[in-house]
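Enquirer: whatever this is, show me its structure:
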Amino acid sequence: MKTARIIHNGVAQRAMERDGQLALDDGTLVAFDAVTWLPPLEPTPLPRTILALGLNYADHAKELEFKAPDEPLVFLKGETALTGHRQVTRRPAGVDFMHYECELTIIIGRTARKVKRDDAYDFIGGYTVANDYAIRDYLENWYRPNLRVKNRDATTPIGPWFVAAKDVPNPMALALSTTVNGKVTQSGNTKDMIFDVPFLIEYFCAFMTLQPGDIILTGTPDGVVDCKAGDVIVTEIEGIGALMNTIG
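Expert: You can find the predicted model right below:
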């Protein structure tokens, strides 16, 4: 089952995919382009923790001329960085290189503390797709991305769907791809992650509590290219969905 969060007639609500349309809470069917798409995340009573992985695919590390990390390279993101499907992300004036990052995103479903990898999947609520844009001009150090690289408002589209964990039998065997204006520029598979999904759950909750609604962006494979104003970017993950975003 795929669910989304959207705004229709000024009301934020959940919606379900049905026969190529969106079924709203009252049963009304509307077209995908008749709503404003929000990140497919339920509101949480606590501030949401957003964890993001860097260099979690060996080919991407090689692409950037870095040695693959021996332990997860992680940074935090603020929630204002998130935006929805079909939304616009602004390219700052004067920058030389801004690129997408297609990433499988984990959404925590249960409070997790000191969970072992064999039990990790029991604590995942579901998955979605993220496009975690990076602006290389502002990068001080690949191992320390500063706020202007990864925490700019609306630079991390996420969605369009929340897909329940039970509907993703093996998240470690999903094809990823990105197109820019219809041309395939990135292709990979989650099986090539350096640190897989169960490892990441065990790693994080060994020293911090993960709460329902927290999210983990798991990194991107190689194949990133510069994106210009007007470009339409589609980041897609097999069985999860195709996330569209336009550079403004």
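
Enquirer: can we go C-alpha only for contacts and neighbour counts from here?
Expert: Fine.

Enquirer: could you point out the longest helix of the chain?
Expert: helix 197-205 (DSSP state H).

Enquirer: list the buried residues in that helix.
Expert: Val197, Pro198, Leu200, Ile201, Glu202, Tyr203, Phe204, Cys205 (16 or more other C-alpha atoms under 10 Å).

Enquirer: next one: it to chain centre, how far?
Expert: From the chain centre to the centre of helix 197-205 is a distance of 17 Å (C-alpha atoms, centre = their mean, to the nearest Å).

Enquirer: for the helix or strand following it, packing partners?
Expert: For helix 197-205, the following helix or strand on the C-terminal side (DSSP states H and E) is strand 215-217. The helices and strands touching strand 215-217, judged by 3 or more C-alpha pairs under 8 Å, 6 or more residues apart in numbering; DSSP states H and E, are strand 50-54, strand 102-108.

Enquirer: to compare with the earlier structure, here is another sequence to fold:
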Amino acid sequence: MTTTAVPAAGAYLPQGTVYGTLLNFRSEFDAWAPKMNEAPYKAPPNAPILYVKPVNTWSTSGAAIPVPASAPQVEVGATIAMVIGDKPNTVAGYVLMNDVSLPHASFFRPPVKFKCLDGFLGIGNEVVDAAKAGDPSAFTLDVRVNGEVRQSSRFSGLVRNAQQLLADVSSFMTLQPGDVLMLGCDITADGARPLVKVGDRVEIRAPGFAPLVNTFVAEAA
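Expert: The predicted structure is shown next:
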């Protein structure tokens, strides 16, 4: 069943296309490096790897995210994203996001069915102005599941920092006003992402940002 996010009064929802970015944390890139020379690619990527999170995936902070009956657990993809300003390829601000996915075997080109299920993108309720947010390389965030810290990420560990990512993406496509570009999702020490199940409450916190909170519920029949 397709859902559309209904924001709380004054809550932010994207006005353009939301793009995710793969393999942009050094830890994740290095974990997958041994497989990068295997078929079908046979070489490390030389440009950002992007994918789209369409409108059916959007869930505002405070919303319940449905978990399919076929998936006992789903992955949390905590990140911070750039919101494009009034002029193409410029940054107006930053927003917290939870890029939820079904667990899958490859991050190189994940099928839509793993990442684009209804409600599978938690979105922070406010955009922090770029000038107020400061240097994105200094961003940090924590993922808390039922109050327990399960992941801590530092955006100083990006393969392409925010400025370089924007420049590289802009070299082959135009990011339009209202578009959103995620900086990427980190992995934990075991090479995975935090897993959650029905009944769990996930809170993503970053200094200067209002927390992004979502609960996970069983998908309606």
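
Enquirer: as CSV, the helices and strands packed on strand 215-217 of structure 1 with distance to His60 of structure 1 and mean neighbour count would be great.
Expert: What follows is these, written out as CSV (distance: least, C-alpha to C-alpha, whole Å; neighbours: other C-alpha atoms under 10 Å):
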stretch, distance to His60 of structure 1, mean neighbour count
strand 50-54, 9, 19
strand 102-108, 12, 27
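
Enquirer: of the ones you listed, give the one that comes closest to Asn146 of structure 1.
Expert: strand 50-54 (12.7 Å; C-alpha to C-alpha).

Enquirer: and the closest one, which stretch of structure 2?
Expert: The aligned range for strand 50-54 of structure 1 in structure 2 is 18-22, by TM-score structural alignment.

Enquirer: repeat for stretch 154-174 of structure 1
Expert: Against structure 2, stretch 154-174 of structure 1 falls on residues 119-139 (TM-score structural alignment).

Enquirer: picking that back up, turn the helices and strands packed on strand 215-217 of structure 1 into CSV, including distance to Glu238 of structure 1.
Expert: Formatted as CSV, these follow (distance: least, C-alpha to C-alpha, whole Å):
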stretch, distance to Glu238 of structure 1
strand 50-54, 20
strand 102-108, 10
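
Enquirer: Pro169 of structure 1 is nearest to which of these?
Expert: It's strand 102-108; of these, that one is closest to Pro169 of structure 1 (C-alpha to C-alpha) at 13.8 Å.

Enquirer: superpose on structure 2 and give me the mean offset of the closest one.
Expert: Comparison of strand 102-108 of structure 1 with structure 2 after fitting gives an average deviation of 0.5 Å (mean C-alpha distance after the TM-score superposition for structure 1).

Enquirer: by how many degrees do that strand and strand 50-54 diverge?
Expert: 140 degrees (axes from the mean of the first three to the mean of the last three C-alpha atoms, to 10 degrees).

Enquirer: returning to that earlier point: mean deviation of the match of strand 50-54 of structure 1 from structure 1?
Expert: Aligned to structure 1 and superposed, stretch 18-22 of structure 2 gives a mean residue distance of 1.1 Å (mean C-alpha distance after the TM-score superposition for structure 1).

Enquirer: can you get me the start-to-end distance on the match of stretch 154-174 of structure 1?
Expert: Length of stretch 119-139 of structure 2, first residue to last, C-alpha to C-alpha, to the nearest Å: 25 Å.

Enquirer: tell me how far it lies from the chain's centre.
Expert: Distance, centroid of stretch 119-139 of structure 2 to centroid of chain: 11 Å (C-alpha atoms, centre = their mean).
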